[in-house]
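[1] Give me a model of this one.
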Amino acid sequence: MDNVGIVVDDLEGAVAFFTELGMELEGEALLEGTTPDRMLGLDGVRSAIAMMRTPDGHGKLELTVFHAPAAVPAAPLEPPANTLGLHRVMFAVDDLDDTVARLRGHGAELLGEVTQYENAYRLCNLRGPAGIIVALAERIG
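    The predicted structure is shown next:
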């Protein structure tokens, strides 16, 4: 896998959110013209992307904001955890409580509560940029 793409309405805010999670901005680009039009099956694409890389260099998120055509909201806008399709990304963290506190400063909200799975993990789900669910896992055992 090369990357996971997330369409956002606030590229700068999404970059700040994922930077707070420890990801690094690998690069940014503006995309327009026939190549993105043909690849996406849309006309008149004008978008900006930010490629975020995990600290180990093995995982990437491509954050995209569409200037044209306008992004289409998902229905429902903030899908529940049992919605079909891809809408959750999980990150391993060293300190779950600290990470939740820092991400709240970027607008994240807990969906439920912090839980413990056996003696192995502390886990939670947050609502992140563009309404996606960002799950966090802290290994404890």
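[2] From here on, just use CA atoms for contacts and neighbour counts.
    Fine.
[3] Would you agree D97 falls within a helix?
    Yes - D97: assigned to a helix according to DSSP: H, G, I helix; E, B strand; the rest coil.
[4] what's the neighbour count on it?
    By other C-alpha atoms under 10 Å, the residues close to D97 number 14.
[5] gap between it and F91?
    14 Å (C-alpha to C-alpha, to the nearest Å).
[6] ditto for P80
    From P80 to F91 the distance is 19 Å (C-alpha to C-alpha).
[7] What of A75?
    Distance from A75 to F91, by C-alpha to C-alpha: 25 Å.
[8] Same check on E24?
    From E24 across to F91, the span is 14 Å (C-alpha to C-alpha).
[9] If you count surrounding residues, which of these two has more?
    Taking neighbours as other C-alpha under 10 Å, E24 and F91 compare with E24 leading, 18 against 13.
[10] so that one makes contact with A50?
    No - using C-alpha atoms under 8 Å, E24 makes no contact with A50, being 10.1 Å away.
[11] Next, the structure of the following sequence, for comparison with the previous one:
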Amino acid sequence: MALKRMDNMGIVVEDLEGAVEFFRELGLEFEGGAMIEGEWAGRVTGLGDQSVEVAMMRTPDRHSRLELSRFIRPLVIADHRKAPVNAFGYLRVMFTVDDIDETLERLRTRGAELVGEVVDYKDIYRLCYIRGPEGLLIGLAQELG
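    From the prediction side, this is the model:
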């Protein structure tokens, strides 16, 4: 098993358009936006019925991405925006791996817990979220095909 790359870092925002413009000003490029909803999405996140508007921002070198999300459903239940830089936690970080099942098996021995389920997305990815050390949320993706 080999870790292939870090795909993106996710941040939940209230004003998606304003956040996109802020990160554009910083130098990131807008890669695209979409509505993420449906049964598969709620199974990955463990939130059930959800509707999320996302905007993907990309660094100019095209190696790193920031996924900005605005939750429509369910409502946001916590607000960490005003926490100082030394506050615990973050939304999640997503990694692409060669074999999601083997990776889960190894990480479970280190205390990782599956949040929802491992799901297939359009025969493109297998996806899941796990809780890692100190409950940090980590996404895993395996490319299919």
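[12] and A78 of the second structure, helix, strand or coil?
    Under three-state DSSP, A78 of the second structure comes out as coil.
[13] Pull the number of nearby residues for the equivalent of it over in the first structure.
    Using TM-score structural alignment, the equivalent of A78 of the second structure in the first structure is P73. P73 of the first structure has 13 neighbours, counted by other C-alpha under 10 Å.
[14] Who are the packing partners of the strand or helix carrying V89 of the first structure?
    Element membership of V89 of the first structure, judged by DSSP states H and E, is strand 88-92. If contacts are counted by 3 or more C-alpha pairs under 8 Å, 6 or more residues apart in numbering; DSSP states H and E, strand 88-92 of the first structure sits against strand 133-139.
[15] secondary structure class for the closest residue to V7 of the first structure other than its chain neighbours?
    Closest residue in space to V7 of the first structure, ignoring its immediate chain neighbours: T64 at 4.7 Å, by C-alpha to C-alpha, 6 or more residues apart in numbering. Using three-state DSSP, the structure places T64 of the first structure in strand.
[16] P55 of the first structure and A92 of the first structure: what is the separation?
    Taking C-alpha to C-alpha, one finds P55 of the first structure at 11 Å from A92 of the first structure.
[17] make that M39 of the first structure, sorry
    32 Å.
[18] Who has more neighbours out of these two?
    Shown here are M39 of the first structure and A92; by other C-alpha under 10 Å, A92 has more neighbours (14 against 8).
[19] does that one really touch V134, like I thought?
    No - under the criterion of C-alpha under 8 Å, A92 of the first structure makes no contact with V134, lying 10.8 Å away.
[20] mind listing the helices in the second structure by residue range?
    Using DSSP state H, the helices found in the second structure span residues 16-26, 39-45, 100-108.
[21] In a markdown table: the ones you listed, plus distance to Q142 of the second structure.
    Listed next are the helices of the second structure as a markdown table, based on distance: least, C-alpha to C-alpha, whole Å:
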| stretch | distance to Q142 of the second structure |
| --- | --- |
| helix 16-26 | 27 |
| helix 39-45 | 13 |
| helix 100-108 | 6 |
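[22] Y129 of the second structure is nearest to which of those helices?
    With C-alpha to C-alpha, the closest approach to Y129 of the second structure among the helices of the second structure belongs to helix 39-45: 6.2 Å.
[23] how much does the closest one stray from the first structure?
    Superposing on the first structure places helix 39-45 of the second structure at an average distance of 0.6 Å from its equivalents, by mean C-alpha distance after the TM-score superposition for the first structure.
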